[in-house]
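Engineer: only the shape, not the letters, is given here:
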C-alpha cells in the first residue's frame, strides 16, 4: 500500500519543475501554496459530501483526490511522506484522546 504513495511522491517531485502547461502538478506548484492548500480543502469537502451521501464509489474517488493533493502540499512544504508515516508510527498504540491531550499540554 505505501508503495503506491512512494511512487506518487516520486512522480510529484519529478513534475515540480515541469512546464505548468503540460503538468497539473507543475501548475499547482506554479500557483503557490495558498492555491495548493485551497485545493486540498476543496477535496476534503468533496470527500465529506460523498461520505454523507453514502456514495461509496464517489468517496473512493474523492479520497484518492484528497490524498493526491495532500501529497502535493507536503512536497511544496518539503515534508517527506516518511516523516508523516513516522509520526503515525509514533502515535500507534496511543489513545487518540491521550495523544490529543499531549499536544495541548
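Structural biologist: Great, that's in hand. What you see is a predicted model, and the numbers here were worked out from it, not measured in a lab. Residues are numbered from 1 along each chain as shown.
Engineer: going forward, measure contacts and count neighbours with C-alpha atoms only.
Structural biologist: Fine.
Engineer: roughly how far apart are the residue nearest the centre of the chain and residue 104?
Structural biologist: Most central in the chain under CA atoms, centre = their mean is residue 70, positioned 1.7 Å from the mean C-alpha point. According to CA to CA, to the nearest Å, residue 70 stands 24 Å off from residue 104.
Engineer: presented hereafter is structure B, for comparison with structure A:
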C-alpha cells in the first residue's frame, strides 16, 4: 500500500472516529468551505514555491496540498480508486486545448 492510500485511509478513519485535538477532525467539523479554503491556500503556496524555485518549500507545500486534497476527497466521498480510474482513462490520450472546457464561474 502506498503512502497516499495509507494517508487517505487515515483521513477516512478520522472522519468516522474523530480524535480530540486532531487537525483532520477540525477540518471536518468546520465543513466544506474551510476544506476548500485550505485547498486554495495550499495551491497558491505551491505556485509561489515553484515560482521562487525553492525545491524544499515546493516539496513541503506539495505535501500540504496533497493532504488537504485527500481531506476534500474524503469529505465528498470520492475514492482514490475513482481518481486513479480517471487518470488511467486519460493515459496515452492526446487532447487539444480547444477540447478543454472554458472556466466561466470563478
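Structural biologist: Alright, I've got the coordinates. From a predicted model like this one, the values you see are computed outputs, not experimental measurements.
Engineer: just to revisit the earlier point, may I ask which helix or strand encompasses the residue nearest to the centre of structure 1?
Structural biologist: Using DSSP states H and E, residue 70 of structure 1 sits within helix 56-76.
Engineer: and that helix, how far from the chain's centre?
Structural biologist: Relative to the centre of its chain, helix 56-76 of structure 1 is centred 6 Å away, using CA atoms, centre = their mean, to the nearest Å.
Engineer: give me the stretch of structure 2 that it matches.
Structural biologist: The alignment of helix 56-76 of structure 1 onto structure 2 (TM-score structural alignment) spans residues 55-75.
Engineer: how far apart are that stretch and its match in structure 1?
Structural biologist: When structure 1 is overlaid, stretch 55-75 of structure 2 sits 0.3 Å from its aligned residues on average, using mean CA distance after the TM-score superposition for structure 1.
Engineer: mind listing residues that contact that stretch?
Structural biologist: With CA atoms under 8 Å, 6 or more residues apart in numbering as the test, stretch 55-75 of structure 2 has contacts from 7-8, 11-12, 24, 28, 32, 35-36, 38-39, 42-43, 45-46, 49-50, 79-80.
Engineer: again with stretch 10-18 of structure 2
Structural biologist: With CA under 8 Å, 6+ apart, stretch 10-18 of structure 2 has contacts from 24-25, 28, 70-71, 74.
Engineer: and it, how far from the chain's centre?
Structural biologist: Its chain's average C-alpha position is 16 Å from that of stretch 10-18 of structure 2, according to CA atoms, centre = their mean.
Engineer: and that stretch, what's buried?
Structural biologist: Residues 11-12, 14-15, 18 are the ones in stretch 10-18 of structure 2 that count as buried (16 or more other CA atoms under 10 Å).
Engineer: thanks a lot, see you next time.
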